[in-house]
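Asks: Based on what follows, work out the 3D shape:
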Amino acid sequence: MEIDRELVDVLTRAGAGSVNHHGSTLLAHLSGTARLLDLWNCPPHVCKAGLWHSFYSWVADPTERSRAAVRAAIGDEAEVLIYLFCHTAPEDLVCAQHDGDELLLKCGATVVRVSADTYAQLLLIDRANAEEMLQRETFAPSHREVLRARCAVVMRLLEDIERSRQPGCPYHEQLHSGQEPALSPTPTTDSDGTEPVAEFVLRIWRLHPNGVRVSRADPTLGGLAPESARQFCGPYIHANGAGFYVYSPIDVDLSLDPDRPFPWEWNILGEGYTDEDVAVVKSMRIQHPRFERDFIKRRPKLFLSGDDTEPKHTAQLWTGCIFETPPGWSLLVRSPINRGLDAPFRIQESIIESDWLRYDIWLNLEFMKFGVEAQIRRAGEPIAHIIPIPRQSYDRWHVQERMVAPEDEEAQQVFDDWIDYNWEKFHSRADGAREQRTYARRRKRLRDRVRDV
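Replies: Now for the predicted structure:
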């Protein structure tokens, strides 16, 4: 399909040819997106939507009048795709929730129902949008990695849609036509020698070489977990091993007592962040002179909140690192799970949406015990726990409750499964002794069955 010159002329008259778009023009980007969709044998209305996919962001607001004009120019199907694409945040597009044969898509402030066909077409436009930008040399390596990860996520979603269809579905040819992403995701080799999938990589950008240390969380709590729990308690082990540990960037002794004239007492051992620590930041002064100057001047170590008259109970500790997660993933920041329970402080829990904003994390230490010195060390216990979580886990879920009743077939099945599990766990032995391995055995059987599928 050749690009409709009349549609291109509309964009030209609107000034798309003079709008800068990452080293090129917006018009060139829109035309390139449409050409990729045509190369992938997408239907004509999808290619037209790709050509105008930024129309309601750059050219016109989606009023009733403008939407009617767009429908008259490119057709109803293409206009709906443009409207949805312009009003759906990138992170929401990859987090649509299945509801029967349809999907629930967060579009602006509302949630709309779309068919699997429409959702697949939106994903194809999103993929073409990212791949067109990947073909340029003007993007920084870090931005290109984000685009690669985005393509990988979208391709996986498209493949999931394909698997849910019957053979011969409209997108079977596109997904198996040999059209791979322009630049394949670059896997990162993990510490255990495996190569994680690109969309499951936590990226950390250090602002100085001697800041926080990050390591995988330990299911055994460094060998301190009870032996019986390590062998038989799956929920305990899963929680311990989720995510990553963060260790303090400085050695500091810190205590809080509201009854003292000045509530805080602290002693930073050594130099904290030395001039050598910030050498990396100094090297950025040409590009970011103000940031470099302010950083050296203040040299972040520790911020203590409150004053003599109204002390607060929170200290802030800077990690000195920028954290980045793949599209649709955030970071839950909290105290280490099942560790450091006797510490005089806890980490205030927060969720950082580090996919759309690469973010340096400040740890808020909220003191719960007064007059007790916290000895925080780089080489000591982890100070915080960060866990990647999908965004839909906190903004898409709803609660459904109902009583277990004999006439409710599904509820009866749930009740029967629960009875069977408890019978096997507590009464399977002839002597009535408790069988501790029931959970572990069932978990292994279920996981093996899932792997086989």
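
Asks: switch to C-alpha atoms for all contacts and neighbour counts from now on
Replies: OK.

Asks: and I389, how far is that from I74?
Replies: Here I389 is placed at a distance of 39 Å from I74 (C-alpha to C-alpha, to the nearest Å).

Asks: no wait, P300
Replies: P300 is 55 Å from I74, by C-alpha to C-alpha.

Asks: State the three-state secondary structure for L36.
Replies: helix (DSSP: H, G, I helix; E, B strand; the rest coil).

Asks: quick one, what contacts it?
Replies: A128, E132 (C-alpha atoms under 8 Å, 6 or more residues apart in numbering).

Asks: quick one, strands of the stretch 101-250 of the chain?
Replies: Ranges of strands within the stretch 101-250 of the chain are 102-107, 110-115, 203-206, 214-216, 244-246, based on DSSP state E, counting those that start in this stretch.

Asks: Also this sequence, please, to line up against the first:
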Amino acid sequence: MTAEAAIAPAEKPPVRIWKAYKPAPDILKAQKSAAGIMPAGAFQYCEAMRVASGFGWYIYPPKDMSLYFDGRESYFYEDDQWFPVKSTQFGPDFQAEWNEQAPDDLAFLNPPFITELFVPGGIQIWSGYFVETAPGWSLGVRSPVNYDIRSSISHYEGIIETADFKPCPLFINFKIVKTDTEIFLPRDRPLFQMQPILRASYTDGDRELDVVSDMNDPGAPFDWEGLGGIMRKSSERDQRRPGRYAADRRKIA
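Replies: As a prediction, this is how the structure comes out:
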């Protein structure tokens, strides 16, 4: 039995977080309403959207931030002026706190809170937190699920093997896609979402789809009876209310 297969997820939380930058907003559980953004009809009837939206936690910018991209170079606003984004750390108060706690060989080696990536408009933001996951678990980072995504940035999604690469700075990479416009990232609006993922679910390179090309294949019989319980027949449309799937799933939960 592999280590991943032996995991009992309920034994302990799969994710552990350390808050390094004290002014950073708290990490909050993602909401099934997508923080109130989801349309009321979807929230009432679409359980699939609700479950996806509520999977994981919201991570916020460590502080209010303004960015600007002129098509070639990125800038951030601080102390009443614009600076090119290179690799910038939090202020001297955090640096002093870090040096006081860190061993001598890690003094002044705290992660930058904003970094320029290798593509024009590419930005990395450190949340001010460190994270690790239990053995067999990794961490997915992505745009907030079903949230009103800003049209000015495009997230790069990733899976970090934080059971081994730990404690890992909890960060997100994105690209600024709107030029010559100030882009404001408030600290009270989710910037990205993190989700614990079992490593075995994506590392099995031999796993393939079982695609059946003939629905009448006797070797892989199609469940017509099951489908009949899912499809809304024309004779039942007046009797069956929308949201049956949602109602059934919530009873099980």
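
Asks: And the TM-score between them?
Replies: Laid over one another, the chains give 0.83 as their TM-score (TM-score structural alignment, normalised by the length of the second structure), with 243 aligned residues with a C-alpha RMSD of 2.8 Å.

Asks: how about the helices of the stretch 251-400 of the first structure, start to end?
Replies: 279-282, 289-298, 392-395 (DSSP state H, counting those that start in this stretch).

Asks: So what touches the longest one?
Replies: Contacts with helix 289-298 of the first structure, where a contact means C-alpha under 8 Å, 6+ apart, come from V278, V281, K282, M284, R285.

Asks: In it, which residues are buried?
Replies: E292, I296 (16 or more other C-alpha atoms under 10 Å).

Asks: if I look at the residue nearest to F222 of the second structure when sequence neighbours are not counted, how far off is W224 of the second structure?
Replies: Distances taken as C-alpha to C-alpha, 6 or more residues apart in numbering place M215 nearest to F222 of the second structure, at 5.8 Å, with adjacent residues excluded. The gap separating M215 of the second structure from W224 of the second structure is 10 Å, by C-alpha to C-alpha.

Asks: P112 of the second structure: what's it in contact with?
Replies: Contacts of P112 of the second structure by C-alpha under 8 Å, 6+ apart are S87, T88, Q89, F90, W126.

Asks: so what's the third one closest to, chain neighbours aside?
Replies: So the one you mean is Q89 of the second structure. Computed as C-alpha to C-alpha, 6+ apart, the closest residue to Q89 of the second structure that is not its neighbour in sequence is P112, at 4.0 Å.

Asks: And the residue mapped onto the one you found from the first structure, how close does it get to Y247 of the first structure?
Replies: When the first structure is aligned by TM-score structural alignment, the residue opposite P112 of the second structure is P300. Distance, P300 of the first structure to Y247 of the first structure, using C-alpha to C-alpha: 16 Å.

Asks: G241 of the first structure is nearest to which of the helices of the stretch 251-400 of the first structure?
Replies: helix 392-395 (18.8 Å; C-alpha to C-alpha).

Asks: right, and I74 of the first structure touches V46 too?
Replies: No: using C-alpha atoms under 8 Å as the test, I74 of the first structure is too far from V46 to be in contact (10.2 Å).

Asks: and those two? which has more neighbours close in?
Replies: V46 (25 against 17; other C-alpha atoms under 10 Å).

Asks: Out of the contacts of helix 289-298 of the first structure, which end up buried?
Replies: V278, V281, K282.

Asks: any idea how far the spatially most central residue of the second structure is from S53 of the second structure?
Replies: Geometric centre of the second structure, nearest residue: Q193, 2.6 Å, by C-alpha atoms, centre = their mean. Q193 of the second structure is 10 Å from S53 of the second structure, where distance means C-alpha to C-alpha.

Asks: shared neighbours of those two, anything?
Replies: A30, P144, V145.

Asks: list the contacts for the last one?
Replies: With C-alpha under 8 Å, 6+ apart as the criterion, the residues that contact V145 of the second structure are A34, A52, S53, Q193.

Asks: aligned partner of the second one in the first structure?
Replies: Superposed on the first structure with TM-score structural alignment, A52 of the second structure falls opposite A239.

Asks: Report the contact partners of its match.
Replies: P219, I337.

Asks: where does it sit relative to A229 of the first structure, distance-wise?
Replies: 12 Å.

Asks: And S255 of the first structure, by the same measure?
Replies: 34 Å.

Asks: now do V94 of the first structure
Replies: From V94 of the first structure to A229 of the first structure the distance is 37 Å (C-alpha to C-alpha).

Asks: which of those two has more neighbours?
Replies: Counted by other C-alpha under 10 Å, V94 of the first structure and A229 do not tie: V94 has more neighbours, with 22 against 13.

Asks: Hmm, that one is touching V154, no?
Replies: Yes: proximity of V94 of the first structure to V154 meets the contact threshold set by C-alpha under 8 Å, at 7.0 Å.

Asks: what residue of the first structure matches up with L185 of the second structure?
Replies: Using TM-score structural alignment, L185 of the second structure pairs with I376 in the first structure.

Asks: Now do the contacts for that match.
Replies: I376 of the first structure sits in contact with S248, I250, D251, V252, D253, L254, I383, where contact means C-alpha under 8 Å, 6+ apart.

Asks: now do Y245 of the second structure
Replies: Y45, C46, E47.

Asks: just to confirm, which helix or strand has it in it?
Replies: helix 244-252 (DSSP states H and E).

Asks: Quick one: distance of that helix to the chain centre.
Replies: 26 Å (C-alpha atoms, centre = their mean, to the nearest Å).

Asks: what comes up buried for it?
Replies: Buried residues in helix 244-252 of the second structure (16+ other C-alpha under 10 Å): A246.

Asks: Could you do stretch 119-133 of the second structure as well?
Replies: 120-133.

Asks: now swap in stretch 25-42 of the first structure and tell me
Replies: Within stretch 25-42 of the first structure, judged by 16+ other C-alpha under 10 Å, the buried ones are 26-38, 40-42.

Asks: which of those sit farthest apart?
Replies: Across these (C-alpha to C-alpha), the longest gap, 23.2 Å, separates L26 and N41.

Asks: E77 of the first structure touches P44, doesn't it?
Replies: No: judged on C-alpha under 8 Å, E77 of the first structure makes no contact with P44 at a distance of 10.0 Å.
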